[in-house]
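Visitor: Have a look at this prediction, sequence included:
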Amino acid sequence: MPPAASPPLVSLHDLSRAALGQRLAEWGYSAFHRDALWEALYRRHVKSLDELEGLVRPELVTRLREHTCLRSPTVHHETFSSDGHTHKLLLRQHDGQTIETVLMRFKGRATVCVSTQAGCAMGCVFCATGQMGLARHLSPGEIVAQVLHVVGLLRQTGETLRNIVLMGMGEPLHNYDATLEAVDILVDPRGLAIGPRFITLSTVGVVPGIRRLADEDRPVQLAVSLHGATDAERAALVPVGKRWPLNELMDACRYYSEKRGRRIFFEWTLIAGQNDTVDQAHTLGQLLKGMEAHVNVIPLNPTVGFGGTPSTPEAVRAFQQVLTSYGLPSTVRQRRGIDIDAGCGQLKAAVERPRRSLPG
């Protein structure tokens, strides 16, 4: 009989501090050794097991080499906006799959937009990632590693990371367990110690996931992508609306808001002549009236696979004025990286788009 295959190596970045401690305890090591290793991973930002030499006991390093690994992504492609504020990265994973991560610099703060899946199964028609379909879920460590990569870039310039938005490639609530395990690692006070109120999870409206978030009291801000205030209008842009119609989605949002006592951010991508009229703003106002809500108005970031165009500034202002009449605060999201296709999935689509054969 052929020899039994060795169990796969465990990525250290996939483990929470509690899970890491449990594994080390099985090897006879104490919480002291767990915390020393955790500090090396998330305070010293070691990138290989070799870098652990001198930071933890030599025999522990040997055991880690036998059973674990550290998988840092490599930069497959990167672009920089002309104003220097946006840095978009296409990161290659250990299996060759690529994902996008975006670093955005604002005055006095930095934000990273991270992916939770390679591709996406939700199929939003205006989204470059939705147009490419789902390749696979990311592990907790692959989500965390994106943040670590950006933290390393910021350390070179003396900057610090404040905000994390889980709204890159993928639907976070379609990869619920891995996404929230990554959040647990990111907020751990002995590690990166990102404040929970500075982490925003954006969903297209996966109703069971929203209810689960409410029941588990997960430490994130919730953003829900609407884009249409009737079932027909929304389903035309966000196909998942056919599975979870607006009455189910809004019931879940109210359940979340009331149980957690938190405001929900509703995202509305404004597409000229499609969902930016005053009448549609009134319909949205009626839909959200009485809720603890804030509307993020987002002028469309055009993609190759969708023919829509952004709303005019006048249409945006008129839309907001209607929302104000319903007591709904709104913010026009600052557009960043338009010159480098910083929208979700656009860099991957551009870099990996199959080239057409030349005639002849």
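Guide: In hand now; what should we look at?
Visitor: going forward, measure contacts between C-alpha atoms and count neighbours the same way
Guide: OK.
Visitor: Asn163 and Ser257, how far apart?
Guide: 22 Å (C-alpha to C-alpha, to the nearest Å).
Visitor: do the same with Ser202
Guide: From Ser202 to Ser257 the distance is 15 Å (C-alpha to C-alpha).
Visitor: Ok, Ala121 next?
Guide: In terms of C-alpha to C-alpha, Ala121 sits 26 Å off from Ser257.
Visitor: And Phe319, by the same measure?
Guide: Taking C-alpha to C-alpha, one finds Phe319 at 24 Å from Ser257.
Visitor: Settle it for me: which of the two has more neighbours?
Guide: The neighbour comparison of Phe319 against Ser257 (other C-alpha atoms under 10 Å) goes to Phe319, with 23 against 18.
Visitor: Now do the SS call for that one.
Guide: helix (DSSP: H, G, I helix; E, B strand; the rest coil).
Visitor: what residues are up against it?
Guide: If a contact means C-alpha atoms under 8 Å, 6 or more residues apart in numbering, then Phe319 has 276-278, 281 as its contacts.
Visitor: want to throw the residues you listed into CSV with distance to Leu153 and neighbour count?
Guide: As requested, the contacts of Phe319 are exported to CSV (distance: C-alpha to C-alpha, whole Å; neighbours: other C-alpha atoms under 10 Å):
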residue, distance to Leu153, neighbour count
Asp276, 38, 24
Thr277, 42, 19
Val278, 43, 17
Ala281, 41, 21
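Visitor: just checking, which of those belong to helices?
Guide: Among these, the members found in helices (DSSP state H) are 278, 281.
Visitor: okay if I get the contacts of Phe319 as TSV plus distance to Met167?
Guide: Shown next, in TSV, are the contacts of Phe319 (distance: C-alpha to C-alpha, whole Å):
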residue	distance to Met167
Asp276	22
Thr277	26
Val278	28
Ala281	24
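Visitor: Nearest to Arg356 among the contacts of Phe319?
Guide: In terms of C-alpha to C-alpha, no member of the contacts of Phe319 lies closer to Arg356 than Asp276, at 35.9 Å.
Visitor: do you know how far the closest residue to the closest one other than its chain neighbours is from Val316?
Guide: Of all residues not flanking Asp276 in the chain, Leu270 sits nearest, at 5.5 Å (C-alpha to C-alpha, 6 or more residues apart in numbering). To Val316, Leu270 is 8 Å away according to C-alpha to C-alpha.
Visitor: just Leu213 next, same as before
Guide: 32 Å.
Visitor: Quick check: closest non-adjacent residue to Gly119.
Guide: Leu134 (4.2 Å).
Visitor: Put this next to the previous one:
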Amino acid sequence: MTAPMDPRTSTMPQPRQFEGRALPLIDAPPAGTRDPRPGLSGVPLEALRDWFAQRGEPAYRARQVADQLWSDRSVDLDGPRTLPAGLRAALGDAFRFDTMAETSVRPADEGLTEKALHVLDDGRTIESVLMRYPARGPRRERATICISSQAGCAVGCPFCATGELGFWRDLSSAEIVDQVRFWSRRLAADARRVTNVVFMGMGEPLLNPDEVVRAAAAISDPQRFGLGARHITISTSGVVPGIETITALAPQYTLAVSLHAVRAGLRDVLVPLNRRWPAEQVVEAATRYADVTGRRVTYEYVMIAGINDTPSDAADMAALLRGRLAHVNLIPMNPVAHTPWQPSGSERIEAFAGTLREAGLHTTVRRNRGTEIGAACGQLAAERAAQPAPAAVARRREILVERSAAALRDRPLAAPR
């Protein structure tokens, strides 16, 4: 595999530098000391074979460790004694079997949704979510895992709870994969398995492209976790160099683009990195991904009452995506304390969807899950952090009202349908 380029170079602003994003509301807690040992789940099998070979051990030792690592029953290296004690100790000195220091879980939706708050070795917190979908008609039972790629986020979309936190750090590929391993073990207790993985948790995946690509490779590798590539979705708010990176690799992952608005002034407010990569440029890059892979691109659109849900917004969306290999997923906004906005009503959402369908676009409406446990991105981590002063929350809401009002004043009339 060709090593992916890192888009955080001369073409990429560093985290926290996206013009127009609101400042984080919550100060990051002091970080603890990170464990220098890499996580085993991020180590390719070939590298593990090399490690054993350097110690005069046969290649099959790597397979023994991999079998235990990816077993749904193993939580450490003290399980099945396939390795001599001395070799187990050496392996433990060199690698971590699990990168999560602590995990707590909240259930919701009568057990169909569960959210985990993972504490990493340096005290940073990340989130992952399990969503169970019972069998219905010809559709089999599914278990989708939503995972984080960063602790915090640099993009700062104002309707997202992670935006309160600011950016803390990138996750390693092992820290990403270990979220999946956690849920795989939990599902195995009920004789169930992970069927889908989506990179839609905390962070912007394509601002951490190398580790995300490595994690996706581990999840899809038949010799490791073994989930089919078409069951993995990588999302982005529109990091064009990152889209180009994964396009060059030509995987069969699903690409999901968080669009949320088409018109520049409004998208500048809702997705601050639009000032760097406008919607049209993002969609062109995503279309190239579809052309290379033959995979339909999903466009995510959070519906916010009175902000981005008008007939004009729907017409703009239809005009931009018409004729492309695209699927649109409309998502009622999860209410977040630091914003002045509310989710669109069902009638407005259905009218919006109708405009897109008339344009020939496959369109679905997502039902939000786990609202009572804060299942939206960043909500549990924000609860754990020190809470902002009421004055800071009020000022942030004022800023968002001012910016969105200015964007709405410039909204053109909808084109005739």
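Guide: Alright, I've got the coordinates. Note that the structure is a prediction, hence the values are computed from the model and not measured.
Visitor: before we move on, the earlier item: quick one: which of the contacts of Phe319 of the first structure is nearest to Val75 of the first structure?
Guide: Nearest to Val75 of the first structure among those, with distances taken as C-alpha to C-alpha, is Asp276, at 37.7 Å.
Visitor: Give the aligned equivalent of the closest one in the second structure.
Guide: Under the alignment (TM-score structural alignment), Asp276 of the first structure maps onto Asp309 of the second structure.
Visitor: Quick check: whatever residue of the first structure lines up with Leu45 of the second structure vs His174 of the first structure, distance?
Guide: For Leu45 of the second structure, the aligned residue in the first structure is Arg17 (criterion: TM-score structural alignment). Using C-alpha to C-alpha, Arg17 of the first structure is found at 24 Å from His174 of the first structure.
Visitor: Look at Glu181 of the first structure and tell me its secondary structure.
Guide: From three-state DSSP, the assignment for Glu181 of the first structure is helix.
Visitor: how near is it to His174 of the first structure?
Guide: Taking C-alpha to C-alpha, one finds Glu181 of the first structure at 14 Å from His174 of the first structure.
Visitor: Could you do Ile210 of the first structure as well?
Guide: From Ile210 of the first structure to His174 of the first structure the distance is 11 Å (C-alpha to C-alpha).
Visitor: Same check on Leu201 of the first structure?
Guide: In terms of C-alpha to C-alpha, Leu201 of the first structure sits 12 Å off from His174 of the first structure.
Visitor: ok, now Gly273 of the first structure?
Guide: Gly273 of the first structure is 31 Å from His174 of the first structure, by C-alpha to C-alpha.
Visitor: ok, the two, which is more surrounded?
Guide: Taking neighbours as other C-alpha under 10 Å, Gly273 of the first structure and His174 compare with His174 leading, 20 against 13.
Visitor: residues in contact with that one?
Guide: 206, 209.
Visitor: counterpart of it in the second structure?
Guide: In the second structure, His174 of the first structure lands on Leu207 (TM-score structural alignment).
Visitor: What of Ala193 of the first structure?
Guide: Per TM-score structural alignment, Ala193 of the first structure is aligned with Gly226.
Visitor: ditto for Gln97 of the first structure
Guide: Aligned counterpart of Gln97 of the first structure in the second structure: Arg124 (TM-score structural alignment).
Visitor: So Arg136 of the first structure lies in a strand, does it not?
Guide: Yes - assigned with three-state DSSP, Arg136 of the first structure falls within a strand.
Visitor: any idea how far it lies from Leu180 of the first structure?
Guide: With C-alpha to C-alpha as the criterion, Arg136 of the first structure and Leu180 of the first structure are 17 Å apart.
Visitor: ok, the two, which is more surrounded?
Guide: Taking other C-alpha under 10 Å, Arg136 of the first structure and Leu180 do not tie; Leu180 has more neighbours (19 against 15).
Visitor: what sits against that one?
Guide: 140, 218 are the contacts of Leu180 of the first structure under C-alpha under 8 Å, 6+ apart.
Visitor: Number of residues surrounding the match of Ala193 of the first structure?
Guide: 13.
Visitor: same question, the one 3 residues further on
Guide: Neighbourhood size, Ala229 of the second structure [other C-alpha under 10 Å]: 18.
Visitor: just Ala214 of the first structure next, same as before
Guide: 21.
Visitor: which ones are touching the spatially closest residue to Leu45 of the second structure that is not a sequence neighbour?
Guide: Excluding the flanking residues, the one nearest Leu45 of the second structure by C-alpha to C-alpha, 6+ apart is Ala62, at 6.6 Å. For Ala62 of the second structure, the contact set (C-alpha under 8 Å, 6+ apart) comprises 45, 48-49, 52.
Visitor: do Arg366 of the second structure as well
Guide: 329-332.
Visitor: can you list those residues in a markdown table and add neighbour count and distance to Leu321 of the second structure?
Guide: Compiled in a markdown table, those are given as follows (neighbours: other C-alpha atoms under 10 Å; distance: C-alpha to C-alpha, whole Å):
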| residue | neighbour count | distance to Leu321 of the second structure |
| --- | --- | --- |
| Asn329 | 19 | 13 |
| Leu330 | 21 | 14 |
| Ile331 | 20 | 17 |
| Pro332 | 20 | 20 |
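Visitor: Out of the residues you listed, list just those in strands.
Guide: 329-332 (DSSP state E).
Visitor: and which of the residues you listed is nearest to Ala264 of the second structure?
Guide: Out of those, the member with the shortest distance to Ala264 of the second structure (by C-alpha to C-alpha) is Leu330, at 19.3 Å.
Visitor: which one is the residue mapped onto the closest one from the first structure nearest to, not counting chain neighbours?
Guide: With TM-score structural alignment defining the correspondence, Leu330 of the second structure maps onto Val297 in the first structure. Leaving aside its sequence neighbours, Val297 of the first structure sits nearest to Val332 (C-alpha to C-alpha, 6+ apart; 4.7 Å).
Visitor: Against His294 of the first structure, how distant is the one you found?
Guide: 11 Å.
Visitor: Next: Lys348 of the first structure.
Guide: 31 Å.
Visitor: Please say which of those two ends up with more neighbours.
Guide: The neighbour comparison of Lys348 of the first structure against His294 (other C-alpha under 10 Å) goes to Lys348, with 23 against 19.
Visitor: if I line the two up, what does the more buried one land on in the second structure?
Guide: By TM-score structural alignment, Lys348 of the first structure lines up with Ala381.
Visitor: Val204 of the first structure too?
Guide: Looks like Val204 of the first structure aligns to Ser237 there (TM-score structural alignment).
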